[in-house]
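Chemist: need a structure here:
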Amino acid sequence: MLAAVLSLGGIGLVAATALGIAAKKFAVEVDPRELEILDVLPGANCGACGYPGCSGFAKGVAEGKAAPNLCTPGGIETLEGIARILGIEAAAVEPKVAVVACQGDNAKARVKYKYLGLTDCNAAQKIADGPKNCPAGCLGLGSCEMACPFGAIEMTSENLAVINRDKCTGCEKCVAVCPRQVIKMTPRKSTTHVLCNSTDKGAKIRSYCDIGCIGCHICKKTVPEAYAVETFLAKVDYEHDEEAALAIEKCPTKCIRDFSSGYPEGSSFAPPRNDAA
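Modeler: Okay, the predicted model is just below:
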C-alpha cells in the first residue's frame, strides 16, 4: 500500500515538474501594453476594426500593425486611452453613423409577391430579386437588426429598418449584411439625408413607392450647394450640408428627412440627442 502511494506520488511529482518546464519553455511573452489596451477597449468584440475581437485588435495595436483609431464603438475616450498607453498623440477620425436610405415600408411601397421563406433579407433577395417592386429598397426582414451588436436597429410594424443615432457606433455590421446596400455610413454631424436608394426614373418609382426620390432636382434648385442628383437620385453633399434641411418642405415626395426632428414613421425611438454636441 505504501509503495503504491509513493509510486503515485513520484509520478505526480515528475508530471508536475515536466509541466512546469514545458510552461517555461513554450511560454509566449505578452507585451504588457497589449493587456492595458485590452482593458480600455469596450469589449464589444464587434469586429468593426477588422480584427477578430478586441483581443486581436489590442495585439495588433501593441505590435504596431493596427491603427489605434479603428475602434468605432469606443469613440474618442478609447482612442485617448490607447494613445496614452502608447505615448502618442490621439488622431481622431470623424465619427459616422449608419442610416437606412429608405422609408418604403409595407404601407408605402408595393410588393410583387408574398414572401413566406426565412426571415432573412439575403434569403429573400435570392428569390426573383426580392419581394418588393423597388429593386433597391429595404426588404424589412431584419437581417441588420439581428447583426447589430448594440441594439441600435428596430423593425417597425410595417417592416422598415430604423437605426437609432444615439446607439449606433458606426461598426458597419449592418452594412455588411444588407443585400441591397440600403444602409449608408454618414457623418454623425450630418442629420439631413435623402432616404431613398433607387436610381429608377421618377415615373417608375411612383408606380411602386409613395415616398421615393423622383429625381426632380427641386432640392438642388432650393439649396444648390447641399445636393447632387446622379442617375435620377438626389444625394446630400455632406461637405456642404449646413442648409440641406431647407429643401425638406419643397420635396414633393417627402423623401428627405432631418433626423434631429425625429425618426421615420413607425419608429419607437425617442428623438435623437443633438449630434453636433
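
Chemist: Only C-alpha atoms from now on, for both contacts and neighbour counts.
Modeler: Fine.

Chemist: what's Ile82 in contact with, if anything?
Modeler: Contact analysis of Ile82 by Cα atoms under 8 Å, 6 or more residues apart in numbering lists Ile37, Val40, Pro68.

Chemist: Please apply the same query to Pro95.
Modeler: Thr72, Gly75, Gly170, Pro187, Arg188.

Chemist: ok now do the closest residue in space to Asp241 that isn't next to it in sequence, which residues does it touch?
Modeler: Leaving out its chain neighbours, the residue that sits closest to Asp241 by Cα to Cα, 6 or more residues apart in numbering is Ala226, at 4.7 Å. Contacts for Ala226 (Cα under 8 Å, 6+ apart) come out as Lys220, Val236, Asp237, Tyr238, Glu239, His240, Asp241, Glu242, Glu243, Ala244.

Chemist: Among those residues, which one lies nearest to Asn106?
Modeler: Lowest distance from Asn106 to those (Cα to Cα) belongs to Val236, with 25.6 Å.

Chemist: Once you drop chain neighbours, what's closest to the closest one?
Modeler: Per Cα to Cα, 6+ apart, closest to Val236 is Tyr227, 4.6 Å.

Chemist: one more to put side by side:
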Amino acid sequence: MSIALIAIIAAGVLGAVLGVIIGMVAKAFAVEVDERIEGVEERLPGANCGGCGFAGCADFAKAVVGERAKPGECPVAAPEDISNIAEYLGIVAEEKEKRVAVVRCSGDCANTVRSLYNGVCDCRSAVLVAGGAKGCDYGCLGFGSCADACPFGAIEIRDGLAVVHPELCVGCENCVAACPKDLILMVPAAVDVHVYCNSPEKGAVKRQVCRTACIGCRKCVKASGEEDHMLVDGFLIKTNYENPPQPDLVEASACPTSALRLGTKHAVGAYGGASK
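Modeler: You can find the predicted model right below:
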C-alpha cells in the first residue's frame, strides 16, 4: 500500500473521529433557543433604535419572552403591533400612551444674539470647547446633534433651532441623550401647549439675548385660572403635563414673547417672533 493512500485513509479516519467528537460536544453544550423570540422579533417594527433600553429588536424580543420587558415598552411599535405580540404570547396587551419630544427653546437665529463661532458643528463638542455661539447659555445650539441621533427624521434644524415634527416622532428618546443642554422633554403626544424656553434667568436678562424667551410674566398662569395647568418655577413658566391646558390658552394668554406655543403650529413655523 502506497504512502499516499495510507495518508488519505488516516486523514479520513481522523476527520470522522473529530467530527463525532465535535458533534458530541456541540450537543452537550447546546443552548436551547426559544422559537418565540424569533416570532416576537418578526412582529416588531425592526427599527433597532434602542429606545426600549435594549441593544436592539432581537435583544428586546428576548427580554419580552423572558418576561423582563413588556411589548408596550417598544416606543416605535404601533398599538396593532403590541396587540399582535401579546396575542402571539398569550398575554394581555397593555395600552401605552404615545410620547413625543419637545425642544424647550424657540430662539432661532432671527430672534437671538449670537457671536461668531468657527468651531466644531456638534452640540456636545461646542459645549465642551466654547459653549457655542448663542448668547443664552440655556438655549438650543442648533448644530443638529439631536437630528443626527433621530433615526426617523423627526427633527429639523430650522434657522439654527431644532424643531420636532410630532407627527414623525415615535418617542425613541435618542434625541434626549444627544442634547448636552438637557433641553428635550418627552411629553404626552396629546398635549399641544408648550413653553419653548428653558432659561431660569430673570426676564430682563433673557430679553437681552432672546426676543422669544419666557419672561415669567405669568399671563398664561392667570389665563388658565386656578386649575394649575401652568406651573411657576422661579422666573420660568412650565406646562403641567400631568394636568395640561387646552389649546385655546395660547390665544387667551397672549404671551408677549410667543414663548407659549402650540406644538403643531411651531413645527410648521407659524410663529415669527415676539408679539411685543
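
Chemist: What lines up with the residue nearest to Val236 of the first structure in the second structure?
Modeler: Using TM-score structural alignment to pair residues, one finds that Tyr227 of the first structure aligns to Met230 in the second structure.

Chemist: Tell me the spacing between that match and Leu128 of the second structure.
Modeler: 33 Å (Cα to Cα, to the nearest Å).

Chemist: more crowded one of the two?
Modeler: Neighbours were counted for Met230 of the second structure and for Leu128 using other Cα atoms under 10 Å; Met230 has more, 25 against 10.

Chemist: so who does Gly47 of the first structure touch?
Modeler: Per Cα under 8 Å, 6+ apart, neighbours of Gly47 of the first structure: Gly53, Cys54, Cys171.

Chemist: Mind doing that once more with 7 Å?
Modeler: Applying Cα atoms under 7 Å, 6 or more residues apart in numbering, we find Gly47 of the first structure in contact with Gly53.

Chemist: Against Phe29 of the second structure, how distant is the counterpart of it in the second structure?
Modeler: Matched by TM-score structural alignment, Gly47 of the first structure corresponds to Gly50 in the second structure. With the distance defined as Cα to Cα, Gly50 of the second structure ends up 31 Å from Phe29 of the second structure.

Chemist: where's Glu156 of the second structure relative to Ala162 of the second structure, distance?
Modeler: To Ala162 of the second structure, Glu156 of the second structure is 6 Å away according to Cα to Cα.

Chemist: Any chance you could list what contacts stretch 116-128 of the first structure?
Modeler: Contacts for stretch 116-128 of the first structure (Cα under 7 Å, 6+ apart): Gly130, Pro131, Leu139, Leu141, Gly142, Ser143, Pro179.

Chemist: if we go to 10 Å?
Modeler: Contacts with stretch 116-128 of the first structure, where a contact means Cα atoms under 10 Å, 6 or more residues apart in numbering, come from 112-113, 115, 129-132, 135, 138-144, 146, 177-180.

Chemist: Show the end-to-end separation of that stretch, please.
Modeler: Using Cα to Cα, the two ends of stretch 116-128 of the first structure sit 13 Å apart.

Chemist: Can you give the distance of that stretch from its chain's centre?
Modeler: What separates the centre of stretch 116-128 of the first structure from the centre of its chain is 21 Å, taken as Cα atoms, centre = their mean, to the nearest Å.

Chemist: Stretch 115-126 of the first structure now?
Modeler: Here the centre of stretch 115-126 of the first structure is set off from its chain's centre by 21 Å, with Cα atoms, centre = their mean.

Chemist: repeat for stretch 68-75 of the first structure
Modeler: 13 Å.

Chemist: and if you look at stretch 153-165 of the first structure?
Modeler: The answer for stretch 153-165 of the first structure is 14 Å, by Cα atoms, centre = their mean.

Chemist: Now do the same for Val103 of the second structure: its match in the first structure.
Modeler: Mapped onto the first structure by TM-score structural alignment, Val103 of the second structure lines up with Val100.

Chemist: what about that match, how many residues close to it?
Modeler: By the criterion of other Cα under 10 Å, Val100 of the first structure has 25 neighbours.

Chemist: and the residue nearest to it when sequence neighbours are not counted, how far is that from Asp166 of the first structure?
Modeler: Nearest residue to Val100 of the first structure in three dimensions, chain neighbours excluded: Ile183, at 4.5 Å (Cα to Cα, 6+ apart). Distance from Ile183 of the first structure to Asp166 of the first structure, counting by Cα to Cα: 16 Å.

Chemist: of those two, who's got more company?
Modeler: Neighbour tally, Ile183 of the first structure and Asp166, criterion other Cα under 10 Å: the higher count belongs to Ile183, 26 against 16.

Chemist: Am I right that the more buried one is in contact with Ala176?
Modeler: Yes - with contacts counted by Cα atoms under 10 Å, Ile183 of the first structure reaches Ala176, the gap being 9.0 Å.

Chemist: can you list residues touching both of these two?
Modeler: Counting by Cα under 10 Å, 6+ apart, the residues touching both Ile183 of the first structure and Ala176 are Cys144.
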